[in-house]
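> this is the structure alone, sequence omitted:
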């Protein structure tokens, strides 16, 4: 905003009025008009119980080699996804692509956050497979920038995901406004969080340590 404080404030106020802000601006969730009080007070951001859940689901269906690589590595794509999203891809994507990420989610809808993460994993697939073989996957995803990714290269892919999954993904995201519906999702997510912090894995053999069961992924 070229140092214009008033213009920056107007931008942030406008952003905070959108449902998208609850997902791309987790720090402001307590003040969002789109978020039920129960959600804000839970301490569990929507990117955990909604975005990360659907990223895992889409990876299993659309980028199965990456999904399998995570299973072999013993940790989940949702962990990496949450790490990226809580800092808005800062230090991972180029500044231009961070702006494109935010703009895409604002213009196209909050479900594009899910499609964006899926596209990033698809972009990284060759490197993910290589790092899995050398047992360096977790370190690579946490410490290395995402090189060569451009949102424009994956818009067609993300639009295809939208056509296939928007009815489900966006509907779940909109439960932020429903105190009853979101309470059940928070309880489910809190149970998973407690198990993860205890160092436990769950899910059947097909998930092999994923934080989600097969029923959740369907």
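Good, I have the coordinates. Predicted model, so just to flag it, every value in this text is computed and none were measured. Numbering: from 1, shown residues only.

> every contact and neighbour count from this point should use C-alpha atoms.
Fine.

> beyond the helix or strand containing residue 121, next helix or strand please.
If you go by DSSP states H and E, residue 121 is part of helix 112-123. Proceeding N to C from helix 112-123, the next assigned helix or strand is helix 125-133, under DSSP H and E.

> against which helices or strands is the helix holding residue 121 packed?
Packing contacts for helix 112-123, counted by 3 or more Cα pairs under 8 Å, 6 or more residues apart in numbering; DSSP states H and E, involve helix 52-62, helix 95-108, helix 155-173.

> list the buried residues in the longest one.
What that stands for is helix 155-173. Within helix 155-173, the residues scored as buried using 16 or more other Cα atoms under 10 Å are 155, 158, 161-162, 165-166, 169-170, 172-173.

> same question, the first one
Counting neighbours by 16+ other Cα under 10 Å, one finds that the buried residues in helix 52-62 are 52-60.

> tabulate these (CSV), appending distance to residue 106.
Shown next, in CSV, are the buried residues of helix 52-62 (distance: Cα to Cα, whole Å):
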residue, distance to residue 106
52, 19
53, 21
54, 19
55, 19
56, 22
57, 23
58, 21
59, 23
60, 26
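
> just those now: which is nearest residue 72?
Set against residue 72, the nearest of the buried residues of helix 52-62 by Cα to Cα is residue 60 (13.6 Å).

> put this beside the first:
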């Protein structure tokens, strides 16, 4: 049976290979669009670095009788915050909204990694934070963020819509798996394999999707991508029926 360290090493190899491929692809991307590429390269590159650190067993701390790997914690905090940040950027939302949708995943990861292992009331509150946080993120992206995106060109708005739905589904699947794993539903080996698979799917899958559709970001209508919260795009438009 493959060890946990070997699984982390295999994941690290996939991240490194993906990073190299995406880095080469970035060279052909116009300078004005490379900030998106750089953020995704950060997510993939960090995934590789922390996977190798986890494979070496470095950075483990005891929390509530369980071991939390600090490299994995840092990887999750950065990855999920950045991916939601990028998705919100695609919609051209305000800086205040960007800050909110970036902070929520950070709080969720902290609550799950350091709260749920504690048991009792702390674990219960942490569970509410994780699940409730995802529901709040979903509301923001289906509501205010989507209304802001209505002012964008069709091609770019569609890219945001697909990115949002993909990330909502993948993160929702991750949360469901994470809590099911706490119940002992999976074997240690099966749980580790699924955990690595879902983590790769979110980071590599999302990065690959956006790189494949990077040309859609060239569509522009002259709006600044971080406009005023009080713009008509956010408060004066509604999502078309059935769009969500």
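Perfect, thanks for sending it. Everything quoted here is computed from the prediction, not taken from an experiment.

> quick TM-score on the pair, please.
Once superposed, chain against chain, the TM-score is 0.28 (TM-score structural alignment, normalised by the length of the first structure); 111 aligned residues with a Cα RMSD of 6.2 Å.

> farthest pair in the buried residues of helix 155-173 of the first structure?
155 and 172 (22.2 Å).

> what's the helix or strand containing residue 80 of the first structure packed up against?
Here residue 80 of the first structure sits within helix 77-86, counting by DSSP H and E. Applying 3+ Cα pairs under 8 Å, 6+ apart, one finds that helix 77-86 of the first structure makes contact with helix 52-62, helix 137-143.

> next, the buried residues of it.
77-78, 80-82, 84-86.

> wait, which of those residues is closest to residue 67 of the first structure?
residue 77 (7.6 Å).

> re the thing from before, could you dump the buried residues of helix 77-86 of the first structure to TSV with distance to residue 99 of the first structure?
Below are those laid out as TSV (distance: Cα to Cα, whole Å):
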residue	distance to residue 99 of the first structure
77	23
78	22
80	20
81	18
82	18
84	14
85	13
86	15
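
> the helix holding residue 80 of the first structure vs helix 52-62, what angle?
120 degrees (axes from the mean of the first three to the mean of the last three Cα atoms, to 10 degrees).

> closest to residue 140 of the first structure out of the buried residues of helix 77-86 of the first structure?
Nearest to residue 140 of the first structure among these, counting by Cα to Cα, is residue 80 at 10.4 Å.

> quick check: the closest one vs residue 12 of the first structure, distance?
27 Å (Cα to Cα, to the nearest Å).

> helix or strand for residue 13 of the second structure, which one?
Residue 13 of the second structure belongs to helix 4-26 when assigned by DSSP H and E.

> after the biggest helix by length in the second structure comes which helix or strand?
Scanning the second structure for the longest helix, with DSSP state H as the assignment, gives helix 154-182. For helix 154-182 of the second structure, the following helix or strand on the C-terminal side (DSSP H and E) is helix 188-212.

> packing partners for that next one?
Counting by 3+ Cα pairs under 8 Å, 6+ apart, helix 188-212 of the second structure packs on helix 4-26, helix 34-55, helix 154-182.

> tilt between the longest one and helix 188-212?
Relative orientation of helix 154-182 of the second structure and helix 188-212, computed by the same axes, to 10 degrees: 170 degrees.

> buried residues in helix 154-182 of the second structure?
155-161, 163-164, 166-168, 170-172, 174-175, 177, 179, 181.

> how distant is it from the center of its chain?
8 Å (Cα atoms, centre = their mean, to the nearest Å).

> need the contact list for residue 18 of the second structure.
44, 204 (Cα atoms under 8 Å, 6 or more residues apart in numbering).

> relative to residue 206 of the second structure, how far out is it?
Taking Cα to Cα, one finds residue 18 of the second structure at 12 Å from residue 206 of the second structure.

> ok, now residue 162 of the second structure?
The value you get for residue 162 of the second structure to residue 206 of the second structure, if Cα to Cα is used, is 10 Å.

> give me the neighbour count for residue 102 of the second structure.
Other residues near residue 102 of the second structure come to 22 when the count uses other Cα atoms under 10 Å.

> okay, and it sits in which element?
helix 95-114.

> in that helix, which residues are buried?
Taking 16+ other Cα under 10 Å as the criterion, helix 95-114 of the second structure shows 97-98, 101-114 as buried.

> gap between residue 189 of the second structure and residue 113 of the second structure?
20 Å.

> kindly report the same for residue 207 of the second structure.
Taking Cα to Cα as the criterion, residue 207 of the second structure is separated from residue 113 of the second structure by 24 Å.

> just residue 137 of the second structure next, same as before
19 Å.

> which one of the helices and strands packed on helix 112-123 of the first structure lies nearest to residue 195 of the first structure?
helix 52-62 (15.9 Å).

> contacting residues around the closest one?
By Cα under 8 Å, 6+ apart, helix 52-62 of the first structure touches 66-68, 77-79, 81-82, 114-115, 117-118, 169, 212, 217-218.

> contacting residues for residue 42 of the first structure?
Counting by Cα under 8 Å, 6+ apart, residue 42 of the first structure makes contact with residue 186.

> so residue 68 of the second structure sits in a helix?
No. According to DSSP: H, G, I helix; E, B strand; the rest coil, residue 68 of the second structure belongs to no helix; its state is strand.

> if I pick residue 54 of the second structure, what's in contact with it?
Residue 54 of the second structure makes contacts with 5, 8, 69, 71-72, as judged by Cα under 8 Å, 6+ apart.

> make a markdown table from those residues and add neighbour count to it.
Putting the contacts of residue 54 of the second structure into a markdown table (neighbours: other Cα atoms under 10 Å) gives the following:
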| residue | neighbour count |
| --- | --- |
| 5 | 16 |
| 8 | 23 |
| 69 | 19 |
| 71 | 21 |
| 72 | 19 |
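
> looking at those residues, spot the one nearest residue 83 of the second structure.
residue 72 (16.2 Å).

> the closest one contacts residue 52, correct?
No. Residue 72 of the second structure lies out of contact with residue 52 (Cα atoms under 8 Å); the separation is 10.1 Å.

> for the closest residue to residue 37 of the second structure other than its chain neighbours, give its distance to residue 17 of the second structure.
Distance criterion Cα to Cα, 6 or more residues apart in numbering; nearest residue to residue 37 of the second structure, sequence neighbours excluded, is residue 26 at 6.5 Å. Distance of residue 26 of the second structure to residue 17 of the second structure, given as Cα to Cα: 14 Å.
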